[in-house]
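[1] Pasting the sequence and the predicted model now:
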Amino acid sequence: MIAHSEENMPSDRSVSPVTVIRVCGAIMQPAADVLATEEPLEIRIIYQLEGRRKQQPISVTMRTPGEDESLAAGFLLTEGIIQTADQIEAIHACRHSNVIRVRLQADATIDLSKLQRHFYTSSSCGVCGKSSIDAVKTVVPHPLTSEYPVFAGDVVRHAPERLRIAQAVFERTGGLHACALFNSAGQLLRMSEDVGRHNAMDKLIGGELRAGADRFRDSMVFVSGRASFELVQKALMAGIPIIAAIGAPSSLAVQLAAQHEMTLIGFVRSDRFNIYCGGERLREFTA
């Protein structure tokens, strides 16, 4: 059994109790159930401009409560607003409200054009709230090293089972996406869940940043759904060289991964998977 870190354990707010009418054959009866909670979170940053502290709301995202600080940190990195964890001075959740404030270091360099966009992000898609395709063309700060690292095919094939065992909230609700970080030995390093797949990725990346870990460039990220453009973008922004998914990738996701020499794998099962680009990082396919 995979042990959960304290941060990954479900919070009281991550699930919501409901009463349903359960139908079994001709029998209908009320029953208690739980749903994955979905609530808005506003992310604000506090930064210094011309010697004065300024506060700016930059995102409203629909998420599952829990790991909010990691979600905010990961969002700032994967959107290109910060480049390193050192640029964050502190993160504070506003009590009794779905607002989180990220205070940046006084010397943190901020691209003001990115702050002019006010994001609204649904739980289903991390790109839909952006005004144009130009808004997602961020500069990748960590270019990938071709052909490194190398993973065995068995690590990829066993990832769905290992992730499934670790999904505490999914076990109760059946209604969450998950992202997990694996090393080349197949060890699950970190896992995050959320109603939004892009939020799960940001929580995962932000959790690593806040822990001071430097494991992205040696790791594979595995996602429980499809490999969409925004997930590939976020993995690239963190410098993760391999992304694998239970579902299919989109055409734009494959184009982006290939452009940056990333390994993209889809339709992962216990006995098979598809490699869309970057096969040189898989041991069975290296010379």
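    Nice, thanks for sending it over. Model, not experiment: these values are computed from the prediction.
[2] C-alpha from now on. contacts and neighbour counts both.
    Will do.
[3] Chain neighbours aside, what residue packs nearest to the residue nearest in space to the middle of the chain?
    With the centre of the chain defined as its mean C-alpha position, the nearest residue by Cα atoms, centre = their mean is Met201, 0.3 Å away. In this structure, Met201 finds its nearest non-sequential neighbour in Cys179, 5.7 Å apart by Cα to Cα, 6 or more residues apart in numbering.
[4] what number of residues lie near the one you found?
    For Cys179, the neighbour count with other Cα atoms under 10 Å is 29.
[5] in terms of contact, does it touch Ala200 like I think?
    Yes - between Cys179 and Ala200 there is a contact under Cα atoms under 8 Å: 5.8 Å.
[6] Quickly list what's touching both of these two.
    Contact criterion Cα atoms under 8 Å, 6 or more residues apart in numbering; residues shared by Cys179 and Ala200: Ser192, Glu193.
[7] For this protein, which segments count as strands?
    15-24, 27-36, 39-49, 52-63, 88-93, 99-104, 119-121, 177-182, 188-194, 220-223, 242-245, 263-266, 274-277 (DSSP state E).
[8] Second structure for comparison follows:
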Amino acid sequence: MASSSRPPPPGVTQRPVRRYSPESGLAPPESDAVALEEPLDIRVSGDTVALTMRMPGADRFLVTGFLFSEGLLHSADDLGGLVHCGRPGEEGYGNVVEVTPAPGLVLDLERVSASRRGTLTTAACGVCGRRSVEDLIAACHPVPPGPGLAASVLARAPDVLRTRQPHFEHTGGVHAAAALDAEGHVLAAFEDVGRHNAVDKVVGALVLEHGLRSARATRPGAFQPTLLVVSGRAGFDILQKAAVARFPLVASVSAPTSLSIDLAERAGITLATFVRGGRFNVHTHPERLRVG
């Protein structure tokens, strides 16, 4: 990756590389910046719920967002404790996060074990090991109408996201996601080696810092985000998480899939893709966009 003038952030490490060009052949080894990838063991009351490959950092948001997307948590009120099992000040050292439910609450771990086959949740796939797509769709309630959004705000969203990608600047090897309000202001933004991890971090931050609640626990006047923007393609896993978090709009710089479009239509989400250079495609529910 091309060098950056700014110092690398945590989550970037160095590995040797030899660069080839037709003019000079294979160059001598040099140090190259790459994204750090390590496993994270997510445990609830001592039981492992998932093992995911991620870029260390914002682990409490990642874990909260993951459990929220799985339907195990419905608000921050469901959390009794969330402890990173590592050295103080060195997030990622122990690569284990222990979650304790709120007093008197028992989290339904069968929701995960019944729909997964115990497989590793990799950095590339948020739905690996699922037995049925219906397992995921069942958790997706239709999102409320939500505020309208100016088309110009949606068109600028990837540019806003790009300003929050220091790890990509150094490595070129990470994805990013951000939550924006109706004026285009960033509510939360994170990077990760996995698309779905970046989204989980965003959702977790909204749960813990903005009071996001699931459809089951929502109260009148509760916080609702407006726009989720992602750096990669808009796959089914991204739309599923957006639906559970009640995002009325999703913007992607890349392509959709057939299932992501189907889920967006069913969940009432406005899905825009290939959002680049001030242009985009709208696949579902264009009525939310204000043009002109």
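    Thanks, I have the structure now. Small disclaimer: the values here were computed from a predicted structure and weren't measured.
[9] Superposing both, give me the TM-score.
    Superposed pair, TM-score by TM-score structural alignment, normalised by the length of the first structure: 0.86. Supporting alignment: 266 aligned residues with a Cα RMSD of 2.0 Å.
[10] Reformat the strands of the first structure as a markdown table; add distance to Gly74 of the first structure.
    A markdown table is the format used below for the strands of the first structure (distance: least, Cα to Cα, whole Å):
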| stretch | distance to Gly74 of the first structure |
| --- | --- |
| strand 15-24 | 22 |
| strand 27-36 | 21 |
| strand 39-49 | 11 |
| strand 52-63 | 12 |
| strand 88-93 | 11 |
| strand 99-104 | 11 |
| strand 119-121 | 15 |
| strand 177-182 | 13 |
| strand 188-194 | 12 |
| strand 220-223 | 14 |
| strand 242-245 | 17 |
| strand 263-266 | 21 |
| strand 274-277 | 25 |
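[11] Spit out the contact partners of the residue nearest to Met201 of the first structure.
    For Cys179 of the first structure, the contact set (Cα under 8 Å, 6+ apart) comprises Met191, Ser192, Glu193, Arg197, Ala200, Met201, Leu204, Val221, Phe222, Val223, Ser224.
[12] Aligned counterpart of Trp154 of the second structure in the first structure, please.
    Slight slip there: residue 154 of the second structure is Leu, not Trp. Aligned by TM-score structural alignment, Leu154 of the second structure pairs with Val156 of the first structure.
[13] Looking at the strands of the first structure, which is nearest to Arg162 of the first structure?
    strand 188-194 (7.4 Å; Cα to Cα).
[14] matching residues in the second structure for the closest one?
    Strand 188-194 of the first structure maps onto residues 186-192 of the second structure, going by TM-score structural alignment.
[15] tell me the average deviation of the matching stretch from the first structure after fitting.
    Stretch 186-192 of the second structure differs from its equivalent in the first structure by a mean of 1.0 Å after superposition (mean Cα distance after the TM-score superposition for the first structure).
[16] outside of that stretch, which residues touch it?
    For stretch 186-192 of the second structure, contacts defined as Cα under 8 Å, 6+ apart pick out 54-55, 160-161, 164-165, 167, 174-181, 198-199, 201-202, 205-206.
[17] Please look at Gly239 of the first structure and Phe216 and confirm they touch.
    Yes - counting by Cα under 8 Å, Gly239 of the first structure touches Phe216, with 5.9 Å between them.
[18] So the residue nearest to the centre of the first structure is in contact with Val232, correct?
    No - the pair Met201 of the first structure and Val232 fails to qualify as a contact (Cα under 8 Å) at a distance of 9.9 Å.
[19] what is in contact with the two at once?
    With Cα under 8 Å, 6+ apart, Met201 of the first structure and Val232 have no common neighbours.
[20] still on that earlier bit, can you tell me which of the strands of the first structure is nearest to Ser146 of the first structure?
    Of the strands of the first structure, nearest to Ser146 of the first structure by Cα to Cα is strand 263-266, at 9.5 Å.
[21] chain center to that closest one: distance?
    A distance of 16 Å separates the centroid of the chain from that of strand 263-266 of the first structure, by Cα atoms, centre = their mean, to the nearest Å.
[22] where along the second structure do the helices fall?
    59-69, 110-113, 133-137, 151-162, 166-171, 195-210, 236-244, 258-267 (DSSP state H).
[23] okay, the ones you listed in CSV with distance to Asp32 of the second structure next?
    Listed next are those as CSV, based on distance: least, Cα to Cα, whole Å:
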stretch, distance to Asp32 of the second structure
helix 59-69, 25
helix 110-113, 38
helix 133-137, 39
helix 151-162, 22
helix 166-171, 8
helix 195-210, 23
helix 236-244, 30
helix 258-267, 36
